[in-house]
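> After the sequence you'll find the predicted model.
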Amino acid sequence: MTIRSDRAGTESAGVGTADGAVGRTGVPRAREGYGGAPADLSAEQLLHGYATGELSPVEAAESVLERIEQDNPALNAFCLVRPEEALEAARASAERWRRGAPEGLLDGVPASIKDIHLTKGWPTLKGSLNTPQDCPWEEDSPVTARLREQGAVLVGKTTTPELAWKGVTDSPLYGITRNPWDLSTTPGGSSGGAAAAVAAGMAPLATGTDGGGSIRIPASFTGVCGIKPTWGLVPHYPASPFGSLAHTGPMTRTVGDLALMLEVVSGFDPRDWMAMPTPAPGLGDVRLHHDPEALVRGMRIAYSPTLGGQEVDPEVARVVADAATVLEALGAHVEEADPGLPECRRDFEVLWNSGAAKATEHLDDRQRELLDPGLREVIEDGLAFSAQDYLTAMATRMDMGKRMGLFHTTYDLLLTPAMPMTAFEAGQESPPRLAGQRWTSWAGFSYPFNMTQQPAASVPCGFSEGGLPIGLQVVGPRHSDARVLAACRAFELARPWADRRP
């Protein structure tokens, strides 16, 4: 069945077209020649500039730090910035490039770390008043360590809701984080600080975590790229209290950078007892491809506009439907089809809220009073579940995994809206029509794929008439991360977005 939509309505909302917008290398022409601020360049563009001598890692670090100083007071994307350390690392990188001996795939590229991932020498407070601040902080999480090993310049840590428990970003410790496209709105969460930082040019690379949509929600709301990889592909340490729902992944401005960063951070770490033994294959091929048709030609792609009947804002529905036609025009076989997943919100909440209860079981009554009030309610809910409730929820996961496995014997990929709406008021857990309900009431396109552990990405596919970003979700079977990113890359080449900035 051919997908049809109001293409004219989408383009009037500000989506770019492929005609004349992309240069020979796939880089938007407006950025070629490095005429803009280095803070506005992708990691791939920065690396090319370092290699040719047109740019220096010190220039990039200075530009990013200037952007943070300028915009972070309004956005609250960073909870910690270490300019002296960043500049020292950038100077060391510049010397390596001068000698023609870069240290790794990301040498000199600025990056931020979500305040969930351990960072040696820096506090990791997780947005909580209850996290001790006088710890020695002697260890890097695997994702932090990989970035260091490959020469990335770490500039600081990004904000998260307390313990990364919800789909928006505000916390008792750091307050409200805001969306650079409209400061009255949320960037989403829980990787909202990371997404806002990338969107605003505060570093082209950011680490995120995703236990129920925490990479894809803010990617959709802020117009950046993010992928929740196949579970276990990127090692996760310390182990999350949310168990095998919790994924670590990259957030970037472009799909090329997304593939590059995932290539760096994936692979085995002995501290994660369930980490996969090898990095994801094929990611280098994805980012080096500049022919969108070759990336998706012949793919069998299902498009589910509501994923089982969810309510979607008409403007979002129209833009996402148009995005599906783009992949069809590139040679993919796209048809409307739904995988028929069961209603799983309560099963997800059994697992999620139990994890929140486990994460806070050591707190005394005084400390519990310091928690985010919504988190306290979630914890109380989690404490009421039995082992049988937990096992029933796990049985639902196994059934969903089987259904999606069989679905992907017919379809290589699944397309859906990343979010059913655009960003709503900052400081609220849910939009006005769902006031008083938990974040799970509006995140039904994201958390099912945490249940099934599949790779799922959000890429910008257009804007609302009010100028807010809209995301397209691309889901693949387990271990098909390169395939997911190939479709995202094809869409990026056909409809470039990186030059449209807040």
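Great, that's in hand. Residues are numbered from 1 along each chain as shown.
> only C-alpha atoms for contact and neighbour calcs from this point on.
Noted.
> where's Val475 relative to Arg91, distance?
When C-alpha to C-alpha, to the nearest Å is the yardstick, Val475 and Arg91 sit 40 Å from each other.
> next one: Glu59
10 Å.
> List the neighbours of stretch 350-359 that are in contact with it.
Contact partners of stretch 350-359, identified using C-alpha atoms under 8 Å, 6 or more residues apart in numbering, comprise 165, 241-243, 245, 375, 378-383, 385, 389-390, 393.
> and the nearest residue to Gly226 once chain neighbours are set aside, what element?
What sits nearest to Gly226 in space, not counting adjacent residues and going by C-alpha to C-alpha, 6 or more residues apart in numbering, is Met251, at 4.4 Å. With elements taken from DSSP states H and E, the one containing Met251 is strand 247-252.
> what about the strands in the protein?
Residue ranges of the strands in the chain, as given by DSSP state E, are 78-81, 110-114, 153-158, 170-171, 175-176, 205-210, 225-228, 247-252, 300-303, 333-336, 413-417, 456-463, 469-475.
> just those: most buried one?
Highest mean neighbour count among the strands of the chain (mean count of other C-alpha atoms under 10 Å): strand 225-228, with a mean of 32.
> dropping in the other structure now:
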Amino acid sequence: MRDLVELTAAELLEGYAAGSFTPVDATESALRRIDECDGDLNAFVLVDRESAISSAEASAARWKAGETLGIGDGVPTSIKDMFITAGWPTLRGSTLIDDAGPWDADAPCVARLRETGAVLLGKVTTPEFAWKGTTDSERYGATGNPWDPATTAGGSSGGSSAAVGAGMGAWSVGTDAGGSVRIPAAFTGTVALKPTFGTVPMFPASPFGTLAHAGPMTRTVADAAMLMDIVSGFDSRDWAALPTPAGSFTDGLEDGIAGLRIAYSPTLGFGENAPDIDRLVRQAVGELEAMGAVVEEVDPGFADPVEAFHVLWFTGAAKVVAAYGPEALAKVDPGLREGIEQYADATAQDYLDATAVRMELGVLMGAFHQNYDLLVTPTMPITAFDRTRQAPEGWKSDLWTSWTPYTYPFNMTQQPAASVPCGVADNGLPVGLQIVAARTQDQLVLRAARAYEKASGEKFSRPVSVPAGQGTA
């Protein structure tokens, strides 16, 4: 039998139902995997073994009695340390936050996971206030990649992707305000969905406002759809929360993509890819066409909105840091401080101008999707790089947006976007395919991601063993 840490959430649930093993077995396996791997990966900031085993025992009793709470009952799960979690500190990778608490409330997604009986293993890493595309902080150090712990797991949900990719829990929940579930998914060969804004409610509100989404991080598309069924749904604490979906995100998952109109944009008109990434993504697009999709290579027709994104991003970050007092800025991540200082003179007019760029982009993409059901791009133009760096060696800029051109535009438009593994680059590291649809068309994104995953044989989405002694926490 395969090691339990290699099983997906769906496979674990099948095993529980058949009596092949129990949630206690799966949880103990996940905890052992954390002991084996996390010294190299540095994905967890907190592991609560006693609570996890207790939860698993309660789940095992429910399975035995035929009284399970929901589709996540007994699944070992990690939580990004941006989500408040009752009983555990939420320190957001920052030395500014006192761990004394009180920690007496759950974020909506955490509450929903508890209600379904998921086994919460602990909290996983984030850069300070989730501000960038790598996962390192002065509080916790750098998080490594299961494929090569000396390289970054991406960010800002790098702890989630490293945990899931290495089998330290079947799934996790991350945040994405500029690419933060999709970047690490691409770097670690895992699956992630940034849902339509408001589909997964958030509380407290993100400092990055209406750029910020919460979404599933898993090893398969089916698991992502199942986790969406758990964490989506109306919560009155989120003023922008959408109504609870009427159906399941698994509905139509196996329907294929024959006849769908797909626009393939290799660079969005302004990016530049490593040659092997361009080759692998083109091959993946060819597979989509072979499955019956009608594919056209076309750019959406917008210029890089990065400057408008920066205004929205760093003014939000400044507000967060200012809440910790006048001396706080001197104590944060130097890159975060530099960005805040660069936009310190931004005016209300600058913010409104950036918002206008965002609205124009949304209108353009709305019209684009009248002609195309889906837009496909690379998730990232590069593979993972040295975990101690903020950008690849010799790159034009250390700022994370300089190497993530295909992710942040779709936070500005609030569209659903997924990353699914599409191959291994010449350096032996994973590559991601990004699939984007019009707002509220999350099921269509998952359906296309599943079709590609199925055609590719799901060979890129399994956890990878971590070589002993590699990487530095």
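Thanks, I have the structure now. Predicted, not measured: the structure shown is a model, and the values here were computed from it.
> re the thing from before, so which of the contacts of stretch 350-359 of the first structure comes closest to Leu260 of the first structure?
Within the contacts of stretch 350-359 of the first structure, distances to Leu260 of the first structure taken as C-alpha to C-alpha reach their minimum at Leu245, with 23.9 Å.
> residue contacts, that closest one?
Under the criterion of C-alpha under 8 Å, 6+ apart, the contact list for Leu245 of the first structure reads Asp210, Gly211, Gly212, Trp352, Asn450, Met451, Gln453.
> The corresponding residue of the second structure for Leu391 of the first structure: how many residues sit nearby?
Leu391 of the first structure maps onto Leu352 in the second structure when the alignment is built from TM-score structural alignment. By other C-alpha atoms under 10 Å, 14 other residues sit near Leu352 of the second structure.
> Excluding chain neighbours, what is closest to Ala186 of the second structure?
Across the structure, with C-alpha to C-alpha, 6+ apart as the measure, the residue nearest Ala186 of the second structure apart from its sequence neighbours is Gly432 (4.2 Å).
> In this structure that neighbour contacts Ser419, no?
Yes - in terms of C-alpha atoms under 8 Å, Gly432 of the second structure counts as a neighbour of Ser419; the distance is 5.7 Å.
> mind listing what's buried in stretch 43-57 of the first structure?
Ala43, Glu44, Gln45, Leu46, Leu47, Gly49, Tyr50, Leu55, Ser56, Pro57 (16 or more other C-alpha atoms under 10 Å).
> so how many other residues sit close to Gln370 of the second structure?
For Gln370 of the second structure, the count of nearby residues is 9 (other C-alpha under 10 Å).
> Matching it against the first structure, which residue comes up?
Taking TM-score structural alignment for the superposition, Gln370 of the second structure sits opposite Thr409 in the first structure.
> and its match, how far is that from Gln473 of the first structure?
When Thr409 of the first structure is compared with Gln473 of the first structure (using C-alpha to C-alpha), they lie 19 Å apart.
> Ok, Ala359 of the first structure next?
For Ala359 of the first structure, the distance to Gln473 of the first structure equals 30 Å [C-alpha to C-alpha].
> Please apply the same query to Arg287 of the first structure.
With C-alpha to C-alpha as the criterion, Arg287 of the first structure and Gln473 of the first structure are 19 Å apart.
> From the contacts of stretch 350-359 of the first structure, list the buried ones, please.
Listed as buried from the contacts of stretch 350-359 of the first structure are Trp165, Pro241, Phe242, Leu245, Leu375, Val378, Ile379, Asp381, Gly382, Leu383, Tyr390, Ala393; burial here means 16+ other C-alpha under 10 Å.
> Could you list the residues in contact with stretch 333-349 of the first structure?
In this structure, residues lying in contact with stretch 333-349 of the first structure by C-alpha under 8 Å, 6+ apart are 1-3, 298-305, 307-308, 324-325, 327-328, 392-394, 396, 400, 403-404, 407, 440-441, 444, 447-448, 451.
> Can you list the helices and strands that the longest helix seen in the first structure packs against?
Of all segments of type helix in the first structure, defined using DSSP state H, the longest is helix 387-410. In this structure, helix 387-410 of the first structure packs against helix 345-359, helix 448-451, with contacts taken as 3 or more C-alpha pairs under 8 Å, 6 or more residues apart in numbering; DSSP states H and E.
> hmm, 10 Å instead?
Using 3 or more C-alpha pairs under 10 Å, 6 or more residues apart in numbering; DSSP states H and E as the contact test, the elements touching helix 387-410 of the first structure are strand 300-303, helix 345-359, strand 413-417, helix 448-451.
> wait, what's in contact with the alignment partner in the first structure of Val431 of the second structure?
Mapped onto the first structure by TM-score structural alignment, Val431 of the second structure lines up with Ile470. Listed by C-alpha atoms under 10 Å, 6 or more residues apart in numbering, the contact set of Ile470 of the first structure reads 219-224, 315-317, 319-320, 417-423, 458-464.
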